[in-house]
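**Student:** Pasted the sequence and its predicted model underneath.
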Amino acid sequence: MFTGIVTDVGQVVSIAPRGELRRLRIACSYDADGIALGASIACSGVCLTVVAVAREGARTIFDVDAAAETLAVTTVGTWVVGTSINLERALKIGDELGGHIVTGHVDGIAKVLSREDFDDMSKFWIEAPRELSRFIAKKGSVALDGVSLTVNEVEENRFSVLLIPHTLSVTTLGGRRAGDALNIEVDLMARYAARLSVAG
């Protein structure tokens, strides 16, 4: 489990095909001694398992394997060497739940429709896959590229979010523009509520 509070921005340093898998090496500022093999790290919202850890100078490098399903339904398949990605370590018991409950199981790919900058903030209009729109509600939560955000407005399968200066500066969302693709995970509570309403 994660909270959607990004704790580092990493960079893809190599990509190697391995049959249906793709092994990615990611550089970050985390302490290598604190990353165990088998640990889960959310990489731009995608929960991936650490399969190797090393130090290279001042950087920590960790390896993850992306399976065919992950490559097909997330933006991981479009990453190249040099791609910057939001990183979050998995929650530990007792950690502060600063955002909202995020599983790291991305639901699909959303698209940035527009960006309006003002007062050091940015308002984004996002297009979600139509099948996910019923889980997105005004004042609800959504994770975009692993960042927990509050939904401001909803119009059919379009919704807006407002990014404060801090979020723009410490995540990759500051560099996003119209046309960019984003990993989207809808609020887990909204998904369960929709399921219960159907069952009832």
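**Tutor:** Thanks, I have the structure now. Numbers count the residues shown, from 1 in each chain.
**Student:** Going by C-alpha atoms from here, please, whenever you check contacts or count neighbours.
**Tutor:** Will do.
**Student:** All the strands of this structure, residue numbers only.
**Tutor:** 8-18, 21-28, 40-43, 46-56, 59-66, 84-89, 108-118, 121-127, 141-144, 147-155, 158-163, 181-186 (DSSP state E).
**Student:** Which among those is found nearest to Val198?
**Tutor:** Among the strands of the chain, strand 181-186 comes nearest to Val198, with 17.6 Å by C-alpha to C-alpha.
**Student:** And here is the other one:
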Amino acid sequence: MTKLIRRIVPILAIAAAAFAVVPTTPAQAGFFNQLVAAYNSDGREEWFWGNGNDSGYVYHKWAPIRGGIPSSGEYRLVGSANKPFLPSSGLGATSNNDGRLEVFARGYDEKLWHAYQLTPGGSWSNWQPLSGRIEPWTPLEAWLDGSTRTIHVQVQGVDGYTHVLRQLGHDCCWSTVWE
């Protein structure tokens, strides 16, 4: 009986560890392999997604013409050379009031981070932290509010509540207070 228990216990431990590592439905709420889309100022669609096979970078590609399917090469949105940004989960993208795209993700520090186009359809900024403590593997939504022309980002905080962060003015800075 002792030999049988010694054989079964390691097998059960391995099986339990295998199930414990599986994240909750990443296609619905997580970061890896989640695809989000936004439109450039000229109406071309741009796709953003994370790739769990490459240390969590965010990639993007865009359509060559308005109404076309994104087919450019795949490009990585990275941080500065001395401090690369690797998001952990959550991904959102939207167009800014002036047509620049903005991308949002949860960092390993639990904060909301963003990168944005420096000019409409142009090159990208480095990733920058905004604030907050975001629950991992939960949805992150970003949109341009039509009445205020400001971006809003909605997340689930580590406190379990839904929170929204807003731009203070169109094409401007961000609030540090979550609502």
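**Tutor:** Thanks, I have the structure now. It should be emphasised that the depicted structure is a prediction, and the values quoted were computed from it without experimental measurement.
**Student:** quick one: TM-score?
**Tutor:** TM-score of the superposed chains, computed with TM-score structural alignment, normalised by the length of structure 2, equals 0.26; 94 aligned residues with a C-alpha RMSD of 6.4 Å.
**Student:** before we move on, the earlier item: how about the strands of structure 1 in a markdown table, adding distance to Ala194 of structure 1 and mean neighbour count?
**Tutor:** Formatted as a markdown table, the strands of structure 1 follow (distance: least, C-alpha to C-alpha, whole Å; neighbours: other C-alpha atoms under 10 Å):
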| stretch | distance to Ala194 of structure 1 | mean neighbour count |
| --- | --- | --- |
| strand 8-18 | 33 | 17 |
| strand 21-28 | 34 | 21 |
| strand 40-43 | 25 | 24 |
| strand 46-56 | 23 | 18 |
| strand 59-66 | 30 | 21 |
| strand 84-89 | 28 | 25 |
| strand 108-118 | 18 | 17 |
| strand 121-127 | 20 | 20 |
| strand 141-144 | 15 | 26 |
| strand 147-155 | 17 | 19 |
| strand 158-163 | 18 | 20 |
| strand 181-186 | 12 | 25 |
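**Student:** Of all those, which one comes closest to Val170 of structure 1?
**Tutor:** Of all the strands of structure 1, strand 8-18 sits nearest to Val170 of structure 1, with 7.4 Å by C-alpha to C-alpha.
**Student:** what packs against that closest one?
**Tutor:** strand 21-28, strand 84-89 (3 or more C-alpha pairs under 8 Å, 6 or more residues apart in numbering; DSSP states H and E).
**Student:** Next, the angle strand 59-66 makes with the first one.
**Tutor:** Which is strand 21-28 of structure 1. 160 degrees (axes from the mean of the first three to the mean of the last three C-alpha atoms, to 10 degrees).
**Student:** Quick one: neighbours of His152 of structure 2, just the number.
**Tutor:** Other residues near His152 of structure 2 number 17, with proximity taken as other C-alpha atoms under 10 Å.
**Student:** So Tyr59 of structure 2, which state does it fall into?
**Tutor:** strand (DSSP: H, G, I helix; E, B strand; the rest coil).
**Student:** Next one: it from Val153 of structure 2, what distance?
**Tutor:** Separation of Tyr59 of structure 2 from Val153 of structure 2 (C-alpha to C-alpha, to the nearest Å): 20 Å.
**Student:** The two: who's more crowded?
**Tutor:** Higher neighbour count among Tyr59 of structure 2 and Val153: Val153, with 20 against 17, using other C-alpha under 10 Å.
**Student:** Confirm for me that the more buried one is in contact with His114.
**Tutor:** No: the pair Val153 of structure 2 / His114 is not scored as a contact, 10.5 Å apart, by C-alpha atoms under 8 Å.
**Student:** and the strands of structure 1 as CSV, adding distance to Ser197 of structure 1?
**Tutor:** Output for the strands of structure 1, formatted as CSV (distance: least, C-alpha to C-alpha, whole Å):
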stretch, distance to Ser197 of structure 1
strand 8-18, 38
strand 21-28, 38
strand 40-43, 30
strand 46-56, 28
strand 59-66, 34
strand 84-89, 32
strand 108-118, 23
strand 121-127, 25
strand 141-144, 19
strand 147-155, 20
strand 158-163, 23
strand 181-186, 17
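**Student:** I'd like to know which of the ones you listed lies nearest to Leu196 of structure 1.
**Tutor:** Closest among the strands of structure 1, using C-alpha to C-alpha: strand 181-186, at 16.0 Å.
**Student:** could you point out the longest helix in structure 2?
**Tutor:** The longest helix of structure 2 (DSSP state H) is helix 2-20.
**Student:** Quick check: buried residues in the next helix or strand after that helix?
**Tutor:** Downstream of helix 2-20 of structure 2, the next assigned helix or strand under DSSP states H and E is helix 26-29. For helix 26-29 of structure 2, burial by neighbour count (16 or more other C-alpha atoms under 10 Å) applies to 26, 29.
**Student:** Next secondary structure element downstream of helix 26-29 of structure 2?
**Tutor:** strand 35-39.
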